[in-house]
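In: sequence unknown, structure follows:
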């Protein structure tokens, strides 16, 4: 098997562990090409070239941002191929080296042992998933707006490096004290208004987790050709304290101040510029258009994961039958 390993090399200890895994894969007969990123855009370019050169497996070793770059690189490559004879995309393996590692965590990929993760990426089971879009940017996991996106953006790289997931807690507490609402209109592709008013945060999920372990869209199914939308309406500090542990556990879907739906497409519009986070990548605009890409990606996971909440409990799940 031809394997490309794309590494964000910020953690020297992790790089050494990955090097050990690469050597074991070579001893097992695989052809492995490791590439270390140096600046923004490298992971995208390496992923593109890996697909172009016929890699069977691309392993992304880094945080959610690195993985997102690799996903965009693979997808951009496949979209430029001739339609009649589109070659298969490489499978995607993940070695989680970031702070939140939410995509990996949701997929059951263990953190803390990069060497084992590299080996597992070559030996796991295939799991073909949808790819979501927001304003042309692709994401596999979750896109958030409002308080959650602002907290993620303000958790600096240095703070995350030193404190790990606690960095999200610190910036989250700051946002909680400020508790600033955003006003926006959420509309589906057929014109239905899901919500129009003030909100604290929203999430559009292809998968489940964000912010270092919050199961914000727990009824998502990354294979159903639908997106899960969760809107947490404006509320008091006391109510935020009550709902926060529910969101952490994915038990907020039927909360009276939460709008939760499955949709094919979504438009979010505001009079003010908003910040949206898509798998670690911030975007700013007054209008965000969400949908799904035409192609799917095949992840390599330890086992096929299940949603924490039954997708059939959520309004809109019947739309999957008409896809």
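Out: Ah, there it is. Since we're looking at a predicted model, the values are computed, not measured.
In: contacts and neighbour counts: CA atoms only from here.
Out: Fine.
In: residues contacting the closest residue to residue 205 other than its chain neighbours?
Out: In space, residue 205 comes closest to residue 142 once its chain neighbours are excluded; the distance is 4.3 Å by CA to CA, 6 or more residues apart in numbering. Listed by CA atoms under 8 Å, 6 or more residues apart in numbering, the contact partners of residue 142 are 203-210, 278-279.
In: for comparison:
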């Protein structure tokens, strides 16, 4: 088996020594080429070349969710082909690692590597569905190339929080859960559309859902983690279905307190609920529009502001070693 290991040397939870151990373990079982990323987009380019070469069987991403997202977009540059593309394996190395953990992999990179080697020996894999998002042609902002995401996307509040966190990280702050909580509070206090949301959800064959103040698109459950605690924004979301949407039509202080509590106490059976929450499961095609430009994120990566984004849920997009 020929494999490419894409290594993010800035991964927050893996040291250089740990990376060397992981590379040695993988190289003992396959013909391995290991390449460290040098700039934003490098992991995508490496995975694309591996897919186009036709002689790579497996691409392993060692890093956080951002690295995984780039690798997935490189593999699927020409579209999904589960039987023709290299398999994907993920060794978690970031601060949260939602995709890897949602697949059932250990959060420790050494244990995850062992699980991947066991899966390869037993020829275990899984075909997962993914989300695809892009700006619509009639928007006033610049057109957005289609981009795949593995576990979530968001237009509005949550993307604003992620944007604030990224600004803090550029200033040298560590990515911690406390940092996210502080920035969420600041985003809420500065939110100009707490009571009258500007987001509308459009689905073929249905009337638009107007006035949403928050919109979260989930491809799997849980939506994220707080330490070891899973958070379920949309418990029905799954790699085996299309996309789920959670929306809130108000961000007043009582409403945010209520739904924050729902998230913190959410379970695989019950997520946020109540008169200000709307949930739409298993959507294949839909769009989110905003009267004003809003922050947009995919897989925890802030992508600027958008006024309109179209989404497609693609079942059976990629084969993953689990």
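Out: Looks like it came in fine. Predicted, not measured: the structure shown is a model, and the values here were computed from it.
In: TM-score for the pair, please.
Out: With the length set by TM-score structural alignment, normalised by the length of the second structure, the two chains reach a TM-score of 0.82; 291 aligned residues with a CA RMSD of 2.4 Å.
In: if we can go back for a sec, over in the second structure, see which of the contacts of residue 142 of the first structure survive.
Out: Contacts conserved in the second structure for the contacts of residue 142 of the first structure, counting by both residues aligned by TM-score structural alignment, their matches' CA atoms under 8 Å: 203-207, 210, 278-279.
In: Contact partners for the spatially most central residue of the first structure?
Out: Against the mean C-alpha coordinate of the first structure, by CA atoms, centre = their mean, the closest residue is residue 141 at 2.5 Å. For residue 141 of the first structure, the contacting residues are 102-103, 205-209, 278-279, by CA under 8 Å, 6+ apart.
In: before we move on, what about residue 23 of the second structure?
Out: The contact partners of residue 23 of the second structure, by CA under 8 Å, 6+ apart, come to residue 34.
In: what about it, helix or strand, and which?
Out: helix 16-27 (DSSP states H and E).
In: what residue of the first structure matches up with residue 156 of the second structure?
Out: Matched by TM-score structural alignment, residue 156 of the second structure corresponds to residue 146 in the first structure.
In: ugh, wrong one, residue 293 of the second structure
Out: Match for residue 293 of the second structure (TM-score structural alignment): residue 273.
In: Report how many residues lie close to its match.
Out: By other CA atoms under 10 Å, the residues close to residue 273 of the first structure number 12.
In: same thing with residue 126 of the second structure?
Out: 17.
In: Can you tell me how far it is from residue 1 of the second structure?
Out: Relative to residue 1 of the second structure, residue 126 of the second structure is positioned 18 Å away (criterion: CA to CA, to the nearest Å).
In: Looking for the alignment partner of residue 229 of the first structure in the second structure.
Out: Under TM-score structural alignment, residue 229 of the first structure pairs with residue 245 in the second structure.
In: Can you tell me the element its match falls in?
Out: Assessed by DSSP H and E, residue 245 of the second structure sits inside strand 243-248.
In: Which elements pack onto that strand?
Out: The elements that strand 243-248 of the second structure packs onto, with contact taken as 3 or more CA pairs under 8 Å, 6 or more residues apart in numbering; DSSP states H and E, are strand 214-218, strand 277-283.
In: Give me the angle between the longest one and strand 214-218.
Out: Inter-element angle recorded for strand 277-283 of the second structure and strand 214-218: 30 degrees (by axes from the mean of the first three to the mean of the last three CA atoms, to 10 degrees).
In: Grab the nearest non-local neighbour of residue 30 of the first structure.
Out: Residue nearest to residue 30 of the first structure in three dimensions, not counting chain neighbours: residue 1, with 5.0 Å by CA to CA, 6+ apart.
In: who's in contact with the one you found?
Out: Residue 1 of the first structure touches 29-31, 55-57, counting by CA under 8 Å, 6+ apart.
In: For it, give its distance to residue 74 of the first structure.
Out: 18 Å.
In: And residue 237 of the first structure, by the same measure?
Out: Distance of residue 237 of the first structure to residue 74 of the first structure, given as CA to CA: 43 Å.
In: Between these two, point out the one with more neighbours.
Out: Between residue 237 of the first structure and residue 74, counted using other CA under 10 Å, the more crowded position is residue 74 (26 against 12).
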